[in-house]
Each structure stands twice: as C-alpha cells, then as structure tokens.
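K.L.:
sequence and predicted structure, then a few things I'm wondering about:
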Amino acid sequence: MTPRIRSISLNKYSKVAQELGIDPLRMLRQAGLDHGCLNSPDLLVPETAFAQLLEASSAQAGNASLGLLMGSCWRLSDFGQISLLLQHQASLATLLQTLKDYHHLLSTTITTQTVTQGGISVIQLHLDTERETPGRHPMELGITALLSLCRHQLGKGWKPVGVHFSHAPPASTAHHRRVLGNDIVFASDFDGIVLTTQDLQALDPEHDSNMEGHARHLIDMHAPDRSPKSIEQQARSAIQSLLPHGRHSIAQVASALGCTSRSLQRQLENSSTSFQETLDDVRRQVAVRALKNPQLSVSEAAALAGFAENSSFTRWFSKHFEQSPSGWRQQHLSVAARG
C-alpha cells in the first residue's frame, strides 16, 4: 500500500513556500500533486511525492529547513477531526495514546512509541516510507508538529529535555534553536523528543472526562470505518522500538503486541510473510540508516540493529548485502561525498 499523508501538509507547504519566494503551484505540478488538494485538508496524498516536493523546494530556497518551518506553524486544529478529542485529554501520556488509536485518520506513515526509564521518557517518531531513510524535511516536520502537540498539553512555554534527529545538522541551525530550543542533538540514533516522566504523566486539573467522552463519541460516529494497522505493520513497529534494547525475539514482540508467539506467527503467515522476514526487513532499514550516519560506529550500528556482537552483525549483514558493514559504509559515504 502506497504511504499517504493528509493534504493539510500541502496547505502548510504553500504558506511557507510563498514566504520563501517559491511558487508553490509550479512546484506542486512538478511533483505530480494536484493543487486542488490545497482546498481540501483531509485528502490523502502520496507521501513520496510530498517528500520530493520538500526536497526540491528546499534546494531552490538555499537548503531552507522547510519541514521545520511548516511544523512551527502547526496548530491543534491541523490534526483534523481528532483535534477536538486531543483537546480534552487528561495528560500528555493519554494524548499520545489517543494519537496512536486514531493514527489512521492522520497518515499511514506515522508511528509514535513512548519509552520510559525512570524519570526520563522518550517519544520516538517513526516514519514508514518507501525510502531507506525518511529524509530530513519530513522528519523535522513530524517532530516539530509533535512538539506543538506537547506544548498544547503542557503550556506554550514548555521545553523538552532534548530533541533528537538521526540526520546530520544543516549548515545553519538558527531556525532549529529558535523553534525547538537549544538542546538539539543531530546524528542521533533515534528521532524523537526527550522529556521528564513527570511531564509525560502530569494530570490536567481542568480535564473533563465527560467532554472527552462526547468528543470520542462524535469521532467514532463520523469515522466508524477505522482501519487499524495490519499485523505486519504492528509487528514492524514493535520490532523497531525493541531492537535497540536487544529484545527482538518472537516471544518478546508478541508480548508487546498482547498475543502469543504462535498467534503472531500465524497472523503473519496469513499476511504472506513471517516473523523472520519482518525482523530482517526492519533490521535492514535500521542498519542502512545507522551506517549512513558517520557519527555512529559499526558497533553502534550493530547494537541498534539488535546484535550484541559485531561478528554476528557482520555475518548477517554480509548475507543480506553481500559485503561487510564497513565496506558498505565506505562505498556509500564516498558516493555521498562525491554527490
């Protein structure tokens, strides 16, 4: 299934493009996107074409941070029909869970996962695209829009402990620091927002559970045909979150999904795949992404892909890519440098 996003992103693009002196209609035509989408924020458009639009427009505007600029003007109402429900949440934790429950009304590409360890929590953002890496602009848009959602719940002046991006820093990070704050980490091993667990779980004293119930009922009435993630998508999302922690056995993934190993394997087989195929596919994406990051060592890439030993990672990588991790990295970084 082709990854798709809501066309509200094109509205934001048009506004930012004009401010940068770019003709948005011409760029939309070049990307193969219908400008009629600008008048209908809830249409679903191909994510790949949108990513190409951002890349081409950024190049035309001197490598401008389009995704960041678009995300910085994101409002609660831009989350569409679920915005009313998001407005009536008891805490940021419940808001994020609601976002996951109704993600199908927003995009087929976005997955969030919250990981808590003691007093620190991380909201990880994953973009499931048809590319090896999501790209700088779509990820910066996603993180910045997510940050706006956090600030809606916790207050406009709220600041995260840190914001992490897996891509390299742009030539100038002035806009990033103005929008996101000073605690930004580029070339990180994940994309997401770091915050205190206290902020994540803080209860809104003015929360009205009856209003939340009314909002949920309205959404369920007008959008009854919910399309939950397929079992393969659920498994991929769970594996992606568990891999860096070395927890990627079928039993561990099944437990995270609330089912048994046998049930998970059977459901995956009914979807014409298997647990091992799904695991290997996620690992390939994680490994490629990590090895393309010159700030990460091969050992760190191995750990992110769920391997405790470099030798095991090398054997697995050589089997799937027909060369060693270091050889693959050298080749691709050389190509990137020449480009």
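P.N.:
Great, that's in hand.
K.L.:
when you work out contacts or count neighbours from here on, use the C-alpha atoms and nothing else.
P.N.:
Fine.
K.L.:
buried residues, the one helix or strand D280 maps to. List them.
P.N.:
When elements are defined using DSSP states H and E, D280 is found to belong to helix 275-291. By 16 or more other C-alpha atoms under 10 Å, the buried positions in helix 275-291 come out as 275, 278-280, 282-284, 286-291.
K.L.:
next one: stretch 9-25
P.N.:
9-14, 16-17, 20, 22, 24-25.
K.L.:
for stretch 306-319, same thing?
P.N.:
Counting neighbours by 16+ other C-alpha under 10 Å, the buried set in stretch 306-319 is 306-308, 310, 313-314, 316-317.
K.L.:
what's the farthest-apart pair in those?
P.N.:
Greatest spatial distance in those: A308 and F317, 13.8 Å, computed using C-alpha to C-alpha.
K.L.:
just want the most central residue of this structure.
P.N.:
The chain has H126 as the residue nearest its centroid, 2.9 Å off, counting by C-alpha atoms, centre = their mean.
K.L.:
here comes the other one, which I'd like you to weigh against the first:
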Amino acid sequence: MKPLARYAALHGYTELGRSLGLDTVELLHAVGLDPAGLRVQDRWVPAVAVADLLERSASASGREDFGLRLAERRRFGNLGPLGLIVREEPDVRSALRVITRHESMFNEAVRTRLTEQDGIATLRIALDLGEPVESRQAIELAVAVLHGLLRGFIGARWRPLEVRFTHPAPRNLRTHLRIFGPHVHFDQETNAIRTNTTDLDLPNDMSDPQLRAYARKLLPDPPYRTRRADTLDRVRELIEVMLPTGRCSVEQVARSLGADRRTVHRRLAAEGETFSSLLDATRAELAQHMVTNRTHTLTEIAELLAFSTPGNFSRWFRHRYGCSPTQWRDRVPQGQPDTRTNGDGRNTEDGQRRRTQPDLAEAAQR
C-alpha cells in the first residue's frame, strides 16, 4: 500500500490557494482528493496525491515558494496528539526523537533522521511517496515545517547553520532567505537542516514535568515501523564520509565510533543489517545520483566511490541496475530528474545526491 498522510498536512491550503487566485476545489478534484475532507484533519489520504496537489498549485499560481508559504500556516496542533506530547519533552533533542520515532502517526511518507558529529546536528528529510512524482513543494513544506518546530522550541531568533535542498534553486530566493536565513543551498546531496548540537540541549520552556509521563502514555508503538538505533545512522554517515578517502572499512568505522569491529557487527545485526549491505546500499544511492546528475565523469565517480578501476565500477553498476552507467545516463535527459527506482525498489528523489569534488574533500576531512 502506498504511504498515507493526514489531511492535516494541507492545513491552510484553501486559504492560501484562494489568496493566490486558485480554484482550490478544482485542483483537489484533479488529484482525487475530497475538498470537504479538509475539514477532517485526521482523515488519511495517499501522500502522493498531496505532493501532486502542491506541485499543481505552485504551477497554477506561478509561485515556486508555495510549499514554504503553506508551511508558515502550520502550528504544533497540526501534529495532532503527537503535538501535545512533543510540547512536554524536556529539551529539543528529546522532542526531535519523539517526532522522528512517531512521524508515521501523521505522515507515513516522511523520513527524518537526526545525526550528530563534531558539534553539528544534521536533520535529514526525505520522502517516500510510493511512486515517482515531482516532490519539490512537498520537500520544502516538510523542511520548513520542521524548521518552524525548531524555532518554536529554541526561539524566534534562532537560525540554522545551513539548510540544504537536493533540487535546483528557484528563480527568486526571497521567501527562502526570509524563512531560513542566509545559508540556504541547493543541488545538494540531501535535504537537511544543520545546527549546533548545543541547540538540542536547550530546555523546552513549554514542558511541564508533571504532564510529561502522562503525555507519553498517549503514544502508541509506531504502527508501521520503528526508528532504527543510532548506530545504524552513524555507520551510514561515516560510510558516506569515508568512501572518497579510500579508507572505508569496518575497522575504520569502528575506530571512529570508539568501538571494536565485533561490537559494530553485533549492533548492525540487531538492526537486520551487515556492514557490507550498508556499504553497498550507500554506495548504490550515491552512484545513482552522481550518474544521473552529470556533475562528474564516470571515471571520477568510480574514484569517489572507491572502485579500483572504472571497469569494476561499470560491472558493479550493471549488476545492480541492469544497465551500464552510460546507458543509465543516456536515458535521462540532461537537467531532468530521474524517476526510476534504486536497487532496493525505493523511488529516487528529484535531483538528489549531487556532490562536487570540494564537498567530498571537505566531508572526508571532518
């Protein structure tokens, strides 16, 4: 079944659409949504229909910032019962952990991952819509909503160190700069918000310790999936950092984690993974987007992904995707997003994983 989202994801849509001269009823019908359903915020609908609606609305209104404008109308209450629980968490970090663990309660398509390294906290946001569709507006909505939640906890003066998007920059950056501040970057490897880890230690002034235990009892176990342990996220991130250095091994990763090789293997096994499977999946995701986005030659990609020769990379790619890197690249018109699926069946995201050589060099030094 395709991932679902609650109608709460479209809170404020009718008012925003009408203010921009849109026929919101016609647009809702066009993607198979019931206009009357907007009044029932807890009703579930296909997440892909929500993403399609946002794209059509942005196109019809001529506003590339449609998703951002919709995000500005969101409040804690739009999270439903989860919002009540999040407000009672003692600090920003614990609030984020509750959100990422239970986000499927309000949107099954959103994937949020928090990692911390060298004093920097990175919140990565991705969408799994169940089929290949344009998702720029939905991504910007999700990132801006999370950004708004962080400002609610930390304070209105807070600004992230950086906000990243995988898609190209819009013609007009005014709304992005107004909402996120000056450090907004496009054509990046992932959609993410980066801030100091010390920001996550700040107390939540909205929290009431007497209500916290009671509020948490309201949370059911995640119905569809449970967040994986921090070890998995940290190993995946270290693989991304170490691949271009040519020193990506389980021993090197274990050393970076302050653990031994057996401990890393045991923790990954508890999550249903092995180091080899995680390395192969991470390498495949990077390879797919690097080949699609044409930033590097195939020889450069082979080197960045730590293959000994371009021929080895080509053979591995063909085994993984059923065609050579050249054939893959030729099938995707230059400048167009790739809409095929990767090796494990998940859909690719528009413009993801576009990395430059300086980006990789910088990552390798962190």
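P.N.:
Alright, I've got the coordinates. What you see is a predicted model, and the numbers here were worked out from it, not measured in a lab.
K.L.:
TM between them?
P.N.:
The TM-score (TM-score structural alignment, normalised by the length of structure 1) is 0.79; 323 aligned residues with a C-alpha RMSD of 3.8 Å.
K.L.:
the buried residues of stretch 9-25 of structure 1 in helices, which ones?
P.N.:
For the buried residues of stretch 9-25 of structure 1, membership in helices holds for 9-14, 16-17, 24-25, with DSSP state H as the criterion.
K.L.:
ranges for the strands of structure 1?
P.N.:
If you assign secondary structure with DSSP state E, the strands in structure 1 sit at 4-6, 44-46, 110-117, 120-127, 162-164, 184-185, 192-196.
K.L.:
reformat the ones you listed as a markdown table; add distance to L54 of structure 1.
P.N.:
Formatted as a markdown table, those follow (distance: least, C-alpha to C-alpha, whole Å):
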| stretch | distance to L54 of structure 1 |
| --- | --- |
| strand 4-6 | 14 |
| strand 44-46 | 13 |
| strand 110-117 | 17 |
| strand 120-127 | 15 |
| strand 162-164 | 20 |
| strand 184-185 | 22 |
| strand 192-196 | 20 |
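K.L.:
so which of these comes closest to L257 of structure 1?
P.N.:
strand 110-117 (12.7 Å).
K.L.:
quick one, that closest one and strand 192-196 angle?
P.N.:
Using axes from the mean of the first three to the mean of the last three C-alpha atoms, to 10 degrees, one finds that strand 110-117 of structure 1 and strand 192-196 are set 30 degrees apart in direction.
K.L.:
give me the mean deviation of strand 110-117 of structure 1 from structure 2.
P.N.:
Between strand 110-117 of structure 1 and its aligned partner residues in structure 2, the average distance after superposition works out to 1.4 Å, using mean C-alpha distance after the TM-score superposition for structure 1.
K.L.:
what's the closest of the strands of structure 1 to A235 of structure 1?
P.N.:
Distances from A235 of structure 1 to each of those were compared using C-alpha to C-alpha; the shortest belongs to strand 110-117, at 12.0 Å.
K.L.:
picking up where we left off before, Q81 of structure 1 is nearest to which of the strands of structure 1?
P.N.:
Smallest distance to Q81 of structure 1 across the strands of structure 1 (C-alpha to C-alpha): 11.5 Å, for strand 4-6.
K.L.:
that closest one vs structure 2 - mean distance after superposition?
P.N.:
Comparing strand 4-6 of structure 1 with its match in structure 2 after superposition yields a mean distance of 1.1 Å (mean C-alpha distance after the TM-score superposition for structure 1).
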